[in-house]
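1. predicted model follows, preceded by the sequence.
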Amino acid sequence: MWKQVRFGSRGEIAGIIEEYAMYADMVITLPGFGQSMNEKNYLFSVLRKKLQKVNIIQFDYRGHGDSHEDLSSTTIQSMTDDALCVVIENIKKYKPRHVYLIGHALGAIISHRIASYIQSTGLNVTTIMISPPTKELPRFQDLFEEMTLKFMKNEGTIELTQLVKGEDYYSLSDFNYKQVEYFKILGAHIINLHGQQISFDLLKDFDEISLSSIYKLNDWDTYFIIGEKCLVNEKIRGVGEIFILDGVSYYYEHPKSLDQIIIYVKEIINKNKRYHN
């Protein structure tokens, strides 16, 4: 049975735990940018209900969902710190033998950043990366209006509707496609970001994301779940096994893709259990 919890020294991080048993394998889900712990179309909630005989932890980064602060204070480092906080607290509590990090989009990148810490504790760790960026992001200076960026730099933050302009939030017909796609690659949908402030520092963080530093051979197992319509970057090949979501770019474009993700994740976890047992 799941229960609501708070992580961090001040209870600043909201979370949910589906508790199975001490020493059981642990699954920690890492949402994409701008998403709550349940993820778009409730992917991680469905996953929590489908997986068995593991402890499952979901959480909201600060500035997201029910956690403290707002999006204007979010950076990639703050998201990494929050993920590490959740990992450390639950490793101490449940003493798992194996930790699975399941990250979507920017959450996949965060999972890669914290996997080495988990491995350094002597635990087995596996990263399952759902729709990670498969191409380098465009420089934000090439994507957004120069005057808007100058204002944003001076003020520190900006309301998203000033940065990404449009009125049709259903078909996005009057939005700049490249700007919308920029945030989709990171896991966010424009409608979820409406009315929120984001920082200039965060855009600089996005500029520093390097596929070369992510897609390299590691000492832990890595799996990729990627939409068929996304071009698989050559850097990914050879790093880990690739699972394909049929007929889509992103899993939330068709209900069958969510079902495929559940099947793939179960397959990965069951395979690792057989191997390590």
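-> Looks like it came in fine. The structure displayed is predicted, hence computed values, not measured ones. Residues are numbered from 1 along each chain as shown.
2. use CA for all of it now, contacts and neighbours both
-> OK.
3. residue 252 and residue 227: what is the separation?
-> 10 Å (CA to CA, to the nearest Å).
4. same question for residue 12.
-> Counting by CA to CA, the gap between residue 12 and residue 227 amounts to 34 Å.
5. quick one on the thing from earlier: residue 252 and residue 227: who's more crowded?
-> In terms of neighbours (other CA atoms under 10 Å), residue 227 is the more surrounded of residue 252 and residue 227; the figures are 22 against 15.
6. for that one, give its distance to residue 82.
-> Residue 227 sits 28 Å away from residue 82, going by CA to CA.
7. go on, residue 242?
-> Applying CA to CA, the value for residue 242 to residue 82 is 28 Å.
8. for residue 32, same thing?
-> According to CA to CA, residue 32 and residue 82 sit 13 Å apart.
9. swap in residue 49?
-> On the measure of CA to CA, residue 49 and residue 82 end up 24 Å apart.
10. those two: who's more crowded?
-> Set side by side, residue 49 and residue 82 show unequal neighbour counts under other CA under 10 Å, the larger going to residue 82 at 21 against 12.
11. ok, now which ones touch that one?
-> Shown here is residue 82, whose contacts under the criterion CA atoms under 8 Å, 6 or more residues apart in numbering are 13, 61-62.
12. got the residues you listed as CSV, with secondary structure and neighbour count columns?
-> Putting the contacts of residue 82 into CSV (DSSP: H, G, I helix; E, B strand; the rest coil; neighbours: other CA atoms under 10 Å) gives the following:
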residue, secondary structure, neighbour count
13, strand, 25
61, coil, 32
62, coil, 23
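13. one more structure, for comparison:
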Amino acid sequence: MITQKWLVKNNKYLLGVSHYPDSRIIKGAVLIFPGFSLPMCDVDYFTTKLARRLVKKEMYVLQLDPFGHGDSSGSLSEVTLESLRDDALTGLEYLQKIHKSNVFCVGRGLMANIFAEAAELPFIKGTIGINPVCIDPDVIKKLWEKTEVGVYECSKLLPGSEYSNLTDFSRDKLAFFEAIGARMRNIHGQYINTEIFKAMEDEGFMEVLKRCGKGLWFFTDGTCAKGYKTVTAGEIGCRTLDDYYKKAIVRNPLWQFNLIEDICESIMKRVED
């Protein structure tokens, strides 16, 4: 059964879609966030397809539009790392009411880092990230050192108009936006507060991935048979901007299908532990 769900906290209205198993047996609960700036369905309905697969395994799933995303209240220009942390906590606290022992979260890009922090909560069983941000803070600082902190229309931060091949965009800045989970066709025309970039220069933003013993990270890797590899906390290291360029999410049905199956398998293994 699929229903709409509004989560309200501190005058913020977050829209979610609840997926209940038809059997009414709930083995666990999963919160899914899309890539930064995208609605809850994400690119190619990736997170929706993941939710549908998980619910068939008798998991309750909540897809949530964070504040300033999709149909939730607020605008993207108001989004900060703190607001995303608050939204993650709001969603996870609701899931704890659904299932007390098997609560999981899945995020892509920047959202994976947010969930790595949230995984320190004792009731979280595990967190999964798809291409989390693992860029050296000095690289991020250099990339935006000439940009003052403020609210900008995204096309001012990353000019370009060739959306088919992205040939007239700055390759490094495009890779950065893809690393946080954004897509040019979606984020161009929206306003963004570059305070969020400044906050990502903190070494702790990436270090949390190394501390997250409950985490499992999936990174695009063309040398692997499936086109991606799994990495645990002890294996996390800095990646280059080029590692994210057109690779943060691969728009290939087989790649996405295999990744969804592996995410589901890793979650269900932990449910059974």
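-> Perfect, thanks for sending it. Just so it is clear, the model here is predicted, and its values are computed rather than measured.
14. which residue lies farthest from the center of structure 1?
-> If you look at how far each residue of structure 1 sits from its centre, by CA atoms, centre = their mean, the farthest one is residue 147, at 30.6 Å.
15. who's in contact with the helix or strand containing it?
-> Mapping residue 147 of structure 1 onto the secondary structure by DSSP states H and E places it in helix 146-155. Contacts made with helix 146-155 of structure 1 from outside it, assessed by CA under 8 Å, 6+ apart, are listed as 141, 158, 162-163, 199-200.
16. just the residues you listed: which are in helices?
-> Using DSSP state H, the members of these that fall within helices are 162-163, 200.
17. out of the residues you listed, which are buried?
-> 163, 200 (16 or more other CA atoms under 10 Å).
18. list the contacts of the residue nearest the centre of structure 2.
-> In structure 2, the residue lying closest to the centroid (CA atoms, centre = their mean) is residue 108, at 2.6 Å. Residues in contact with residue 108 of structure 2 (CA under 8 Å, 6+ apart) are 33-36, 129-132, 180-181.
19. the same query, at a cut-off of 6 Å, please.
-> With contacts taken as CA atoms under 6 Å, 6 or more residues apart in numbering, residue 108 of structure 2 has the following neighbours: 35, 129-130.
20. next one: residue 192 of structure 2
-> 76-77, 151-152.
21. what do you get if the cut-off is 7 Å, keeping everything else the same?
-> 76-77, 151-154 (CA atoms under 7 Å, 6 or more residues apart in numbering).
22. residue 2 of structure 2 now?
-> Listed by CA under 7 Å, 6+ apart, the contact partners of residue 2 of structure 2 are 17-20.
23. and which of those is nearest to residue 260 of structure 2?
-> Of all the contacts of residue 2 of structure 2, residue 260 of structure 2 sits closest to residue 19, with 16.3 Å by CA to CA.
24. just to check, that closest one is in contact with residue 61?
-> Yes: in this structure, residue 19 of structure 2 is within contact of residue 61 by CA atoms under 7 Å, at 5.1 Å.
25. if you count surrounding residues, which of the two has more?
-> Neighbours were tallied for residue 19 of structure 2 and for residue 61 using other CA under 10 Å; the higher tally belongs to residue 61 (31 against 24).
26. map the more buried one across to structure 1 for me.
-> When structure 1 is aligned by TM-score structural alignment, residue 61 of structure 2 is paired with residue 56.
27. same check, this time on residue 49 of structure 2
-> Aligned counterpart of residue 49 of structure 2 in structure 1: residue 46 (TM-score structural alignment).
28. look at its match and give its secondary structure.
-> Judged by DSSP: H, G, I helix; E, B strand; the rest coil, the three-state class of residue 46 of structure 1 is helix.
29. surely residue 77 of structure 2 is in a helix?
-> Yes: the assignment for residue 77 of structure 2 (three-state DSSP) places it in a helix.
30. how about it: what's its closest non-neighbour residue?
-> residue 192 (4.2 Å; CA to CA, 6 or more residues apart in numbering).
31. and which of the contacts of residue 108 of structure 2 is nearest residue 122 of structure 2?
-> So of the contacts of residue 108 of structure 2, ranked by how close each gets to residue 122 of structure 2 (CA to CA), first place is residue 129, at 18.5 Å.
32. residue contacts, that closest one?
-> By CA under 7 Å, 6+ apart, the residues touching residue 129 of structure 2 are 106-108, 112, 216-218.
33. now residue 174 of structure 1
-> Taking CA under 7 Å, 6+ apart as the criterion, residue 174 of structure 1 is in contact with 166-168.
34. repeat that with 6 Å
-> Contact criterion CA under 6 Å, 6+ apart gives residue 166 as the residues in contact with residue 174 of structure 1.
35. how about it, secondary structure?
-> When the structure is split into helix, strand and coil by three-state DSSP, residue 174 of structure 1 lands in coil.
36. tell me how far the equivalent of it over in structure 2 lies from residue 151 of structure 2.
-> Superposed on structure 2 with TM-score structural alignment, residue 174 of structure 1 falls opposite residue 168. With the distance defined as CA to CA, residue 168 of structure 2 ends up 23 Å from residue 151 of structure 2.
37. which residue ranges form the strands in the stretch 101-250 of structure 1?
-> When secondary structure is read from DSSP state E, counting those that start in this stretch, the stretch 101-250 of structure 1 shows strands at 124-130, 157-159, 197-199, 221-227, 241-245.
38. may I see the ones you listed arranged in JSON lines, with distance to residue 182 of structure 1 as well?
-> Formatted as JSON lines, the entries for those read as follows, by distance: least, CA to CA, whole Å:
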{"stretch": "strand 124-130", "distance to residue 182 of structure 1": "17"}
{"stretch": "strand 157-159", "distance to residue 182 of structure 1": "17"}
{"stretch": "strand 197-199", "distance to residue 182 of structure 1": "14"}
{"stretch": "strand 221-227", "distance to residue 182 of structure 1": "16"}
{"stretch": "strand 241-245", "distance to residue 182 of structure 1": "20"}
